[in-house]
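**Q** The sequence isn't on hand, but the structure is:
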């Protein structure tokens, strides 16, 4: 595994000039800096996806005119690839939300029900689907759809952009590459949580409403009602922030950390079809394990952001206190309510998201390199 920090090397062998006898620097084409300005760029933590698989010789990049010189063309090309890849990631994200949203509604319904004595308790996954369809109609499965659709663009942009930026920052730390991927994922998840939490509050409130779809307020009306009643703070549009931080931070830490580490460990297949299945399988397992580990935070988040047992009385207030209350009153397995629909959504959905990210990034990289 390559070192995380950039590697310093000379541009070429030194020689003697004909007249002055001074030592000169034999530099590669396009290099105009001094020996100390030449930085050997290898596939470290900040490298593009798949860098751990295809070991290419490092490229010497020397800034013209020292620290005040022009930016390297590779940086501009990388920025262009990122900007072009984002619409592809966002496009799949919107499709995934529309297809998988019924599973998200079912997951939330399971998480907010308080044991078998709850009058709205569902006996099984099939019973939940049947009950929602009979009482609320087909559109009942799409309650709270608009907030995640609206948040999709900033969410995916923050998720992948900050992951790459944290990887670059960690490239200067003395962390093992495997740990650096996980820490970068943790940072991206925490940043993502701050962006999406207000949307999550509105979404959970709408999903918990068991009235007919036509009787339900719109997302904007619901948001205005929350702001008018409870404000923008931690009891209003930003309630449950600590649980959302835990949910997204833990998920992305396991999701990115497991995927990129396992992808570098398992051998690459020369057959494109087998290679696709290899990456899809790793992504599927990554999303599944991440869902299993982070779901207690998800349950706490739904309890805090959803309806309270007694109207006007706040029972679920903070993340870890909510977990302790659920465990004490309903048992350990209550912290894993909604796990099956969560895995059914985020297992394959997470795998496809990472595959699109990787293949689009690689295609754009090849397109830029051939120009």
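**A** All right, it came through fine. What you are looking at is a predicted structure, and each value in this text was computed from that prediction instead of being measured. Numbering: from 1, shown residues only.

**Q** Only C-alpha atoms from now on, for both contacts and neighbour counts.
**A** Will do.

**Q** Please, which helix or strand holds the residue nearest to the spatial centre of the chain?
**A** In the chain, the residue lying closest to the centroid (CA atoms, centre = their mean) is residue 159, at 4.3 Å. Secondary structure assignment for residue 159, by DSSP states H and E: helix 146-170.

**Q** Below is structure B, check it against A:
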């Protein structure tokens, strides 16, 4: 079980060990799910007017978008923005899980609440995600820009993107979309940890399952938690992506219509007016697939690496005693 648990077997892990396990989990998960992230972002940035009877966007479905991207841009296009995305995942995983472990320890040490309850996990998970978001938002903006651009590329590599954005748009451009991100990330991450805790309590593996059964349980519980939390908070992810590509219109022209929004409120109003209620759920299908895989794999690998660290500490302890 994630979070500080005084009843767990073995010595509790330090924050730096939780950070190491979290960053490793983020790195492995990102390498697997990056193609779905690229497809999701392409859908989120697609403008389709309500005045037309049929959808006018370039992409019309998960498989059609996959074929289109592969045909026009090649297989490597599914890993566009992978370097900043990988840095984001490593950094985010480290900060989020280290913060979560620290916060649940504080709850245990300084309050009368049980640190392993679902409600505590909701609050600590949400706060941990907010801290990770503030630290990692520039990498998220860079990841979105790279995934959004087609051919020819506006940004050739990460350092070129950083220099160009800094020079032409200023330092605050790296924090575009921060407001909807913070509004959404607290309930999104909080619900992830909440439902993960609930599902793990409900899905008790049989005694003979061993560690393999525990790992599969983590994957299933994480996937379920990811789908539910993403469905509830999805529109804010859409708003964030639309705001993050502001000032980047030249790279989006051949994908269809482009928009420049003055802020979060303007973004919400114009999407509702121009694209209707359906506009708030663009990219939801690939996003749910991605969220199920991403959240499930993140918790799976996090608990996997935590157990590996615990086993390593125990083996070293046995050697020291000899």
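**A** Looks like it arrived, so ask away. For clarity, every value in this text was computed on a predicted model and none was experimentally measured.

**Q** From residue 251 of structure 1, how far off is the residue nearest to the centre of structure 1?
**A** According to CA to CA, to the nearest Å, residue 159 of structure 1 stands 11 Å off from residue 251 of structure 1.

**Q** Could you identify the residue of structure 2 that aligns with residue 337 of structure 1?
**A** Under the alignment (TM-score structural alignment), residue 337 of structure 1 pairs with residue 282 in structure 2.

**Q** Likewise for residue 170 of structure 1?
**A** Match for residue 170 of structure 1 (TM-score structural alignment): residue 107.

**Q** That match: how many residues sit nearby?
**A** 17 (other CA atoms under 10 Å).

**Q** go on, residue 74 of structure 2?
**A** 11.

**Q** Please apply the same query to the one 4 residues further on.
**A** Applying the criterion other CA under 10 Å, we find 20 residues in the vicinity of residue 78 of structure 2.

**Q** What does it correspond to in structure 1?
**A** Using TM-score structural alignment, residue 78 of structure 2 pairs with residue 141 in structure 1.

**Q** that older thread, find residues that contact each of residue 159 and residue 251 of structure 1.
**A** Counting by CA atoms under 8 Å, 6 or more residues apart in numbering, the residues touching both residue 159 of structure 1 and residue 251 are residue 189.

**Q** can you pull the contacts of the match of residue 78 of structure 2?
**A** By CA under 8 Å, 6+ apart, residue 141 of structure 1 lies in contact with 101-102, 105-106, 132-133.

**Q** Show me the contact partners of stretch 250-258 of structure 1.
**A** In contact with stretch 250-258 of structure 1 (CA under 8 Å, 6+ apart) are residues 178-189, 283, 286-287, 289-291, 293-294.

**Q** which bit of structure 2 covers that stretch?
**A** Mapping stretch 250-258 of structure 1 onto structure 2 (TM-score structural alignment) gives residues 187-195.

**Q** can you pull the buried residues of the matching stretch?
**A** Going by neighbour count (16 or more other CA atoms under 10 Å), the buried part of stretch 187-195 of structure 2 is 187-195.

**Q** Pick out whichever of these sits closest to residue 237 of structure 2.
**A** Of all the buried residues of stretch 187-195 of structure 2, residue 188 has the smallest distance to residue 237 of structure 2: 10.0 Å, by CA to CA.

**Q** In a markdown table, list the contacts of residue 141 of structure 1 along with neighbour count, secondary structure and distance to residue 277 of structure 1.
**A** Formatted as a markdown table, these follow (neighbours: other CA atoms under 10 Å; DSSP: H, G, I helix; E, B strand; the rest coil; distance: CA to CA, whole Å):
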| residue | neighbour count | secondary structure | distance to residue 277 of structure 1 |
| --- | --- | --- | --- |
| 101 | 19 | helix | 25 |
| 102 | 21 | helix | 27 |
| 105 | 28 | helix | 30 |
| 106 | 23 | helix | 29 |
| 132 | 20 | helix | 35 |
| 133 | 14 | helix | 35 |
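
**Q** Let me have those in CSV, adding distance to residue 239 of structure 1 as columns.
**A** Formatted as CSV, the contacts of residue 141 of structure 1 follow (distance: CA to CA, whole Å):
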residue, distance to residue 239 of structure 1
101, 22
102, 24
105, 19
106, 22
132, 27
133, 30
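
**Q** doesn't residue 179 make contact with residue 170 of structure 1?
**A** No: counting by CA atoms under 8 Å, residue 170 of structure 1 stays clear of residue 179, with 9.8 Å between them.

**Q** Where does stretch 228-241 of structure 2 end up in structure 1?
**A** The aligned range for stretch 228-241 of structure 2 is 289-302, by TM-score structural alignment.

**Q** Mean distance between that stretch and structure 2 after superposition?
**A** Here the mean offset of stretch 289-302 of structure 1 against structure 2 after fitting is 1.1 Å, by mean CA distance after the TM-score superposition for structure 1.

**Q** Show me how far the helix holding residue 159 of structure 1 is from its chain's centre.
**A** Taking CA atoms, centre = their mean, to the nearest Å, the mean C-alpha location of helix 146-170 of structure 1 is offset from the chain mean by 6 Å.

**Q** packing partners for the helix or strand just after that helix?
**A** Later in the chain than helix 146-170 of structure 1, the nearest helix or strand by DSSP H and E is helix 177-208. Judged by 3 or more CA pairs under 8 Å, 6 or more residues apart in numbering; DSSP states H and E, helix 177-208 of structure 1 is in contact with helix 73-112, helix 146-170, helix 219-230, helix 241-265, helix 272-305.

**Q** ok now helix 177-208 of structure 1, how far from the chain's centre?
**A** 7 Å.

**Q** buried residues in that helix?
**A** Of the residues in helix 177-208 of structure 1, 177-178, 180-194, 196-208 count as buried by neighbour count, 16+ other CA under 10 Å.

**Q** ditto for stretch 204-220 of structure 1
**A** 204-210, 213, 216, 218-219.
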